[in-house]
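A.B. asks: Just a sequence and a predicted model for now, questions to come.
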Amino acid sequence: MLPITENALRGCFVNCTKGEAKRLAVPRDLAERPWPDLDFLGWRDPASRERAYLVAESGGELVGVALRVAPQANAVRRSMCSLCLTTHPGAGVSLMTARKSPQSASSVGTYICTDLACSLYLRGKKQTEPGGRLHESLTLAEKVDRTTANLAGFLHRVRE
């Protein structure tokens, strides 16, 4: 993924108003992000743990979605991210929902790594507990393609 500026981030959200996009908490470390290793930019709002944001390139443009993170019970079992297929123990995967538009009461959801670090898990730059990444015979490029296809499917459901 190419580096993104704060202005570009704020202008790409499809499911919140311009005022909401102007007020959202943008990461302060944009310049230090590992851009070559990212398939999308995702972050949690430090002021509100039930808010998260995801920005990806889709159809030649940036698409951002504001997400709500569902509260979690104390889970002792493992869960799998629907995007990157990494398994995590306990609260490592969260149900995240996105409104379809700023005025819509409809939303869509999917299970995503709670820290939104799917790209780093795929590349082995961030580790889960042992057994978090299942052994696959796919190449890294194939895993990245699968993850971006899963993400594109989610973004398509948000935008339809």
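C.D. replies: Now that the structure is in, tell me what you want to look at.
A.B. asks: Please make it C-alpha for all contacts and neighbour counts, starting now.
C.D. replies: Will do.
A.B. asks: dump the residue contacts of the residue at the greatest distance from the centre of the chain.
C.D. replies: Going by Cα atoms, centre = their mean, the residue of the chain most distant from its centre is residue 137, 24.5 Å out. Contacts for residue 137 (Cα atoms under 8 Å, 6 or more residues apart in numbering) come out as none.
A.B. asks: Put this next to the previous one:
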Amino acid sequence: MTEREIRASFVNCSKGEAGRLRLPAAFADVPWAELDFLGWRDPGAPDRGYLVVPRADRPVGVALRASQNINRSFTKTTLCSLCLTGHPGSDVSLLAARRAGAAGRQGDSVGAYMCADLACPLYLRGRKQSRLVVRYREGLPLAERVARMRGNLDAFLEKVLDGAR
């Protein structure tokens, strides 16, 4: 995807906001073949994150905000609700997205606990490792884990898009 396509994909922020958002630092080196979606956190605004998901008709981009008031334990394991990767509690964040359309303009939002770095596809493929001392191995084949993640992601996106319907 091009920078222009990514900026045009955002459904829950203004065109101006989408035009000002910072793309990932290594955007030119994004491993597109290994990604089911592009997710990143804004290094200049640590409470902001972004997801861009290729869909059948067009890519869908969602701006996210990290919750500020959650103290997560370093000693407990927390699961990402998208990819189900186990992380120390500090590596999973509650990320909220304004709903698209009128509902979002009125302040309605949806949230989910996600990998704090939004690198779910890389965790599933073993290209990135959780910082857990004891890692859990899942018996499902990669294709099924990816399909499950996509289903979880699609369910989250449907909640965001429901505000525009």
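C.D. replies: Cool, the structure landed. Just so it is clear, the structure is predicted and the values come from calculations on it, not from any experiment.
A.B. asks: TM value for the aligned chains?
C.D. replies: The TM-score (TM-score structural alignment, normalised by the length of structure 1) is 0.92; 156 aligned residues with a Cα RMSD of 1.3 Å.
A.B. asks: how about the residue farthest from the centre of structure 1, secondary structure?
C.D. replies: Under DSSP: H, G, I helix; E, B strand; the rest coil, residue 137 of structure 1 falls in the coil class.
A.B. asks: Now which residue in structure 2 aligns to it?
C.D. replies: In structure 2, residue 137 of structure 1 lines up with residue 139, judged by TM-score structural alignment.
A.B. asks: Pull out the buried positions in the longest helix seen in structure 2.
C.D. replies: Secondary structure of structure 2 per DSSP state H: the longest helix is helix 142-161. Judged by neighbour count (16 or more other Cα atoms under 10 Å), helix 142-161 of structure 2 contains these buried residues: 145, 146, 149, 150, 152, 153, 156, 157, 159, 160, 161.
A.B. asks: same thing with stretch 60-72 of structure 1?
C.D. replies: Here stretch 60-72 of structure 1 shows 62, 63, 64, 65, 66, 67, 68, 69 as buried, counting by 16+ other Cα under 10 Å.
A.B. asks: now stretch 98-105 of structure 1
C.D. replies: Applying 16+ other Cα under 10 Å to stretch 98-105 of structure 1 flags 98, 99, 100, 101, 102 as buried.
A.B. asks: Stretch 36-49 of structure 2 too?
C.D. replies: 36, 37, 38, 39, 40, 41, 42, 48, 49.
A.B. asks: what range in structure 1 matches that stretch?
C.D. replies: Against structure 1, stretch 36-49 of structure 2 falls on residues 39-52 (TM-score structural alignment).
A.B. asks: which residues are contacting the matching stretch?
C.D. replies: 1, 24-25, 27, 53-57, 66-71, 115-117, 119, 144, 148.
A.B. asks: Tell me how far it lies from the chain's centre.
C.D. replies: 8 Å (Cα atoms, centre = their mean, to the nearest Å).
A.B. asks: Kindly check the end-to-end length of it for me.
C.D. replies: Stretch 39-52 of structure 1 has an end-to-end distance of 17 Å (Cα to Cα, to the nearest Å).
A.B. asks: same thing with stretch 5-24 of structure 1?
C.D. replies: First residue to last in stretch 5-24 of structure 1 (Cα to Cα) measures 14 Å.
A.B. asks: so it matches what in structure 2?
C.D. replies: Going by TM-score structural alignment: stretch 5-24 of structure 1 matches residues 2-21.
A.B. asks: Flag every buried residue along that stretch.
C.D. replies: 6, 7, 8, 9, 10, 11, 12, 13, 18, 19, 21.
A.B. asks: what do you get for stretch 76-95 of structure 2?
C.D. replies: Quick answer for stretch 76-95 of structure 2 (16+ other Cα under 10 Å): 77-95.
A.B. asks: Tell me who's in contact with residue 97 of structure 2.
C.D. replies: 12, 62, 63, 64, 65, 109, 110, 111, 160.
A.B. asks: so who does the aligned residue in structure 1 for the fourth one touch?
C.D. replies: Pairing criterion TM-score structural alignment: the partner of residue 64 of structure 2 within structure 1 is identified as residue 67. By Cα under 8 Å, 6+ apart, the contact list for residue 67 of structure 1 reads 51, 52, 53, 54, 96, 97, 98, 99.
A.B. asks: Please identify which of the residues you listed is nearest to residue 124 of structure 1.
C.D. replies: residue 54 (20.7 Å; Cα to Cα).
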